[in-house]
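>>> structure for this input, please:
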Amino acid sequence: MKKFLSLFLFPILAFGQSNLNDVDALIQKKQFKKAEQLVSDYLELHPNNLKAIELLGDAYGHQKKWDDAIFQYEKLVVYEETNANYHYKYGGALGMKALSISKLKALGIIGDVKGAFLKAAELDKNHIPTRWALVELYMQLPGIIGGSKSKSLHYAEELEVLSKVDGYLAKGYIYEYDDEPKLAEKYYKMAIKEGGSVTCYNKLTTLYENEEEPEKAIETIEAAHKKHQRNAMHYQIGKVAAEYNIELQKGERCLQTYLDNYSAEDGVPKAWAHYRLAQIHMHKKNKQEALKYIDLAIAELPKIKPFKKQKEKILSL
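Sure, this is the predicted structure:
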């Protein structure tokens, strides 16, 4: 395996537990290639260290190297077949591989995916991620190969016993996936009342957007911002306003606030806020202002196709 110099690579004889902590830290920082290199070197001396094998599998998984991740996680379930988390990660990597290949080829591994998740659920009655995986798997699989809404709801019920918020969110997901928006709305609102996390608000907001109810989406984002005070929510309001041509003044004001208070932690690059401002000014027929903002967006992220298409629309005004 090709080596490269890094402040994170130490003499191989000095490797110890602290180095595995370094690998974990690198993964948290999304420096996955460096993590892969460091833990691979560690495993040359300690080939049976389960923590190192798991971290290597994680590093591969984050890079979407599904076959490599599967190989590492399979070692774990062989070494320690009673560990629920190992079965969960093995099933997860298999599942992600299934999504990356043809449907015909995926059919050959779906059974292994399901088997790994079911084994994890059997081994650990309190393992929340596994039950989430089963909720999604049974909803997404066609009935002919084992998909089942009733089984999905069964694991949602198990989730609700372990965590009411997770249970409500899972049921919201099931009903949204099954095109029952009123029931999905009911459970997402229950999740907000029970937990009120940003995730809970985002699920309800996304539902309203998908159902083309932008006023409700904005109302939900505003309620979330009142509780959590996240600058990113200013962008969300501006995005909905721009996309649906509603509450344009509020949308413009929120996007300007987003830009004024922007930090890397907000997630969405400033270029996208400029793009939304361009959309808003196009709705207002303010061609020069729209051009100003779309040019800013293109200057910051020149390869984004929607920006270029938006400029063409503006120029045609």
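>>> going forward, measure contacts and count neighbours with C-alpha atoms only.
Fine.
>>> how many residues are close by M96?
A total of 18 residues lie near M96 under the criterion other Cα atoms under 10 Å.
>>> OK, contacts around it?
Residues in contact with M96, defined by Cα atoms under 8 Å, 6 or more residues apart in numbering, are W66.
>>> in which helix or strand does it reside?
Using DSSP states H and E, M96 sits in helix 84-100.
>>> how about that helix: buried residues?
84-98 (16 or more other Cα atoms under 10 Å).
>>> same deal with stretch 248-264?
L248, G251, E252, C254, L255, Q256, T257, Y258, L259, Y262.
>>> again, but for stretch 232-252
232-242, 244-248, 251-252.
>>> for L248, see how far away E157 is.
Shown here: E157 relative to L248, a distance of 42 Å by Cα to Cα, to the nearest Å.
>>> what do you get for Q72?
51 Å.
>>> just how off-centre is stretch 280-292 within its chain?
The chain centre lies 33 Å from the centre of stretch 280-292; the measure is Cα atoms, centre = their mean, to the nearest Å.
>>> span of that stretch from start to end?
12 Å.
>>> center of this protein, which residue is that?
Nearest to the mean C-alpha position of the chain, counting by Cα atoms, centre = their mean, stands T199 at 10.8 Å.
>>> which SSE is that one in?
Using DSSP H and E, T199 falls in helix 198-210.
>>> show me what that helix is packed up against.
helix 181-194, helix 214-228 (3 or more Cα pairs under 8 Å, 6 or more residues apart in numbering; DSSP states H and E).
>>> okay, these, which one's buried deepest?
Ranked by mean neighbour count, those are led by helix 181-194 with a mean of 20 (mean count of other Cα atoms under 10 Å).
>>> returning to that earlier point: among the buried residues of stretch 232-252, which ones are in helices?
232-242, 244, 248, 251-252 (DSSP state H).
>>> could you work out the most separated pair of those?
Farthest-apart pair in these is A232 and Y244; separation 18.7 Å (Cα to Cα).
>>> what's the helix or strand for the closest residue to G95 other than its chain neighbours?
Using Cα to Cα, 6 or more residues apart in numbering and skipping the chain neighbours, the partner closest in space to G95 is V113 (5.7 Å). If you go by DSSP H and E, V113 is part of helix 103-123.
>>> sequence B follows; please return its structure for comparison with A:
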Amino acid sequence: MKKIIALALLISSASVQANLKQAVEAFEQGDDERAQSLFEASSEQAEAKIYLGRLWLAQDADEAEQWIEQAVAQAPQNSEAHYTRGIIMGQQAGNSVFSALSYAEKSLYSFNRAVELAPDNTEYRQGLMNFYLQAPGIAGGDMDLALAQVKEIENLDQRAGMAARLSYLNAEDDQQGYQQLLSSAKQALPGIPDFYVQAGMDLVRQEKYPQAIAEFTLAINQPAADEESLTGRYIAMYQLGRASVMGKTQVEQGVAALQTYLKQAPLTRKLPSHAWASFRLANLYELQGNKAEAKQLYQSIQSSRDKKLAKDVKKKLKTL
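Now for the predicted structure:
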């Protein structure tokens, strides 16, 4: 009888792990509806609760808070649970008026706890650094403590360290130092698209679209020897198309970049969705006067779960 029970428990555990693996794969591919269903089926697991917190954050921050609190209570030594709690509580602080300081305190505690549990994780340290940079002093913001995290990240990883230092210089409004480091980062880390993309995004914010497109083009042309760099190259393709839409310039180049993106870019949360890329491409078709092609693309994404995208598509279809 004991052997039968043990076998049943083993089979049940294997089934749960299989569901979790499928759920994580769906999540990473951006298939939120399927991921949520699979995670809910395994919601007794702390890992599933962490992911449900992430999924709900874009829809209902209160629901996300409930899931992540359960995850931390169940797995208090799980660094990812604390890091995710830091993100969720940070968003709650931004959404709240009367409880903002309380949420900020919880966010800061969670980021610190994640770093304590996994001190070599640069992502967790970046989360803590960003809190110190962005939060007001009364809520725990502190430039000196942010700089301390920058130095720790630099000691762990050159690439992440340069990105962290750039964030710090930008927050300090040291534009001379920022531009000097951005330029030297391109030289120090050849073949990496990241810093060309960052330069392009800076130029987009300044509405200097042709110059931005030039930076994105340089990013696309980098060798991209690792997976992270390949992700950067795909981001550059999407952002080139977006800049072309916003500036109504170099439309042919924007179309080519987005068409390549839709053919080659994998479905992953690290990248803009194919639906958004299709929307930008349809925008460019409109600029070319190709309304039939634009309408077809808009119709293909009008049922998107992304509420903002669905709303924007609806507006566009009314004008065609």
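>>> how many residues are close by the residue nearest to G95 of the first structure?
V113 of the first structure is flanked by 24 other residues according to other Cα under 10 Å.
>>> aligned counterpart of it in the second structure, please.
Structural correspondence for V113 of the first structure with respect to the second structure (TM-score structural alignment): S107.
>>> against I68 of the second structure, how distant is the corresponding residue of the second structure for Y90 of the first structure?
Using TM-score structural alignment, the equivalent of Y90 of the first structure in the second structure is R85. Distance check for R85 of the second structure against I68 of the second structure: by Cα to Cα, it reads 6 Å.
>>> what of L287 of the second structure?
45 Å.
>>> these two: who's more crowded?
More crowded of L287 of the second structure and I68, by other Cα under 10 Å: I68, with 27 against 15.
>>> in what helix or strand does that one lie?
Going by DSSP H and E, I68 of the second structure is in helix 61-74.
>>> quick one: buried residues of that helix?
A61, A64, E65, W67, I68, E69, Q70, A71, V72, Q74.
>>> what's the answer for stretch 114-128 of the second structure, then?
Those would be A114, V115, A118, P119, N121, T122, Y124, R125, Q126, G127, L128, for stretch 114-128 of the second structure by 16+ other Cα under 10 Å.
>>> try stretch 185-203 of the second structure
Buried, per 16+ other Cα under 10 Å, within stretch 185-203 of the second structure: 185-186, 191-201, 203.
>>> which residues are contacting that stretch?
Under Cα under 8 Å, 6+ apart, the answer for stretch 185-203 of the second structure is 159, 162, 182, 209, 211-216, 218-220, 222-225, 229, 232-233, 235-236, 239.
>>> how about the counterpart of A273 of the first structure in the second structure, secondary structure?
Superposed on the second structure with TM-score structural alignment, A273 of the first structure falls opposite L281. At L281 of the second structure the chain is in helix, as set by DSSP: H, G, I helix; E, B strand; the rest coil.
>>> next, work out how far apart L281 of the second structure and K291 of the second structure are.
On the measure of Cα to Cα, L281 of the second structure and K291 of the second structure end up 12 Å apart.
>>> ok, those two, which is more surrounded?
Comparing L281 of the second structure with K291 by other Cα under 10 Å, the one with more neighbours is L281, at 29 against 16.
>>> ok, the more buried one touching A256?
No. Counting by Cα atoms under 8 Å, L281 of the second structure stays clear of A256, with 9.2 Å between them.
>>> show me the contacts for the nearest residue to Y103 of the second structure once chain neighbours are set aside.
For Y103 of the second structure, ignoring the flanking residues on the chain, the nearest one in space by Cα to Cα, 6+ apart is A93 at 4.9 Å. By Cα under 8 Å, 6+ apart, A93 of the second structure lies in contact with S99, A100, L101, S102, Y103, A104.
>>> coming back round to it: which residues touch the helix holding V113 of the first structure?
82-88, 90-92, 94-95, 97-99, 127, 130-131, 133-134, 137.
>>> that helix vs helix 84-100, what angle?
170 degrees (axes from the mean of the first three to the mean of the last three Cα atoms, to 10 degrees).
>>> what sits up against the helix or strand just after helix 103-123 of the first structure?
Per DSSP H and E, helix 103-123 of the first structure leads on to helix 128-140 as the next helix or strand towards the C-terminus. With contact meaning Cα under 8 Å, 6+ apart, helix 128-140 of the first structure is reached by 88, 92, 114, 117-118, 120-121, 146-149, 151-153, 155-156, 158-159, 162, 170, 174, 177.
>>> and if we set it to 6 Å?
Under the contact criterion Cα atoms under 6 Å, 6 or more residues apart in numbering, helix 128-140 of the first structure has outside partners F117, G147, S148, K149, S152, Y155.
>>> residue in the first structure paired with Q17 of the second structure?
So Q17 of the second structure corresponds to L20, using TM-score structural alignment.
>>> after superposition, how close is the helix or strand where its match lies to the second structure?
Following DSSP H and E, one finds L20 of the first structure within helix 17-28. Taken over the aligned residues, the distance from helix 17-28 of the first structure to the second structure averages 2.7 Å (mean Cα distance after the TM-score superposition for the first structure).
>>> tally of neighbours for the equivalent of L38 of the second structure over in the first structure?
Correspondence of L38 of the second structure to the first structure, assessed by TM-score structural alignment: A35. Residues near A35 of the first structure, counting by other Cα under 10 Å, number 26.
>>> residue contacts, K309 of the first structure?
Contacts of K309 of the first structure by Cα under 6 Å, 6+ apart: none found.
>>> post-alignment, the helix holding T199 of the first structure versus the second structure, mean distance?
Relative to the second structure, helix 198-210 of the first structure is 2.4 Å off (mean Cα distance after the TM-score superposition for the first structure).
>>> now that helix against helix 232-244, angle please.
Going by the same axes, to 10 degrees, helix 198-210 of the first structure makes 10 degrees with helix 232-244.
>>> now do the same for E74 of the first structure: its match in the second structure.
Under TM-score structural alignment, E74 of the first structure pairs with V72 in the second structure.
>>> against K49 of the second structure, how distant is its match?
Separation of V72 of the second structure from K49 of the second structure (Cα to Cα): 9 Å.
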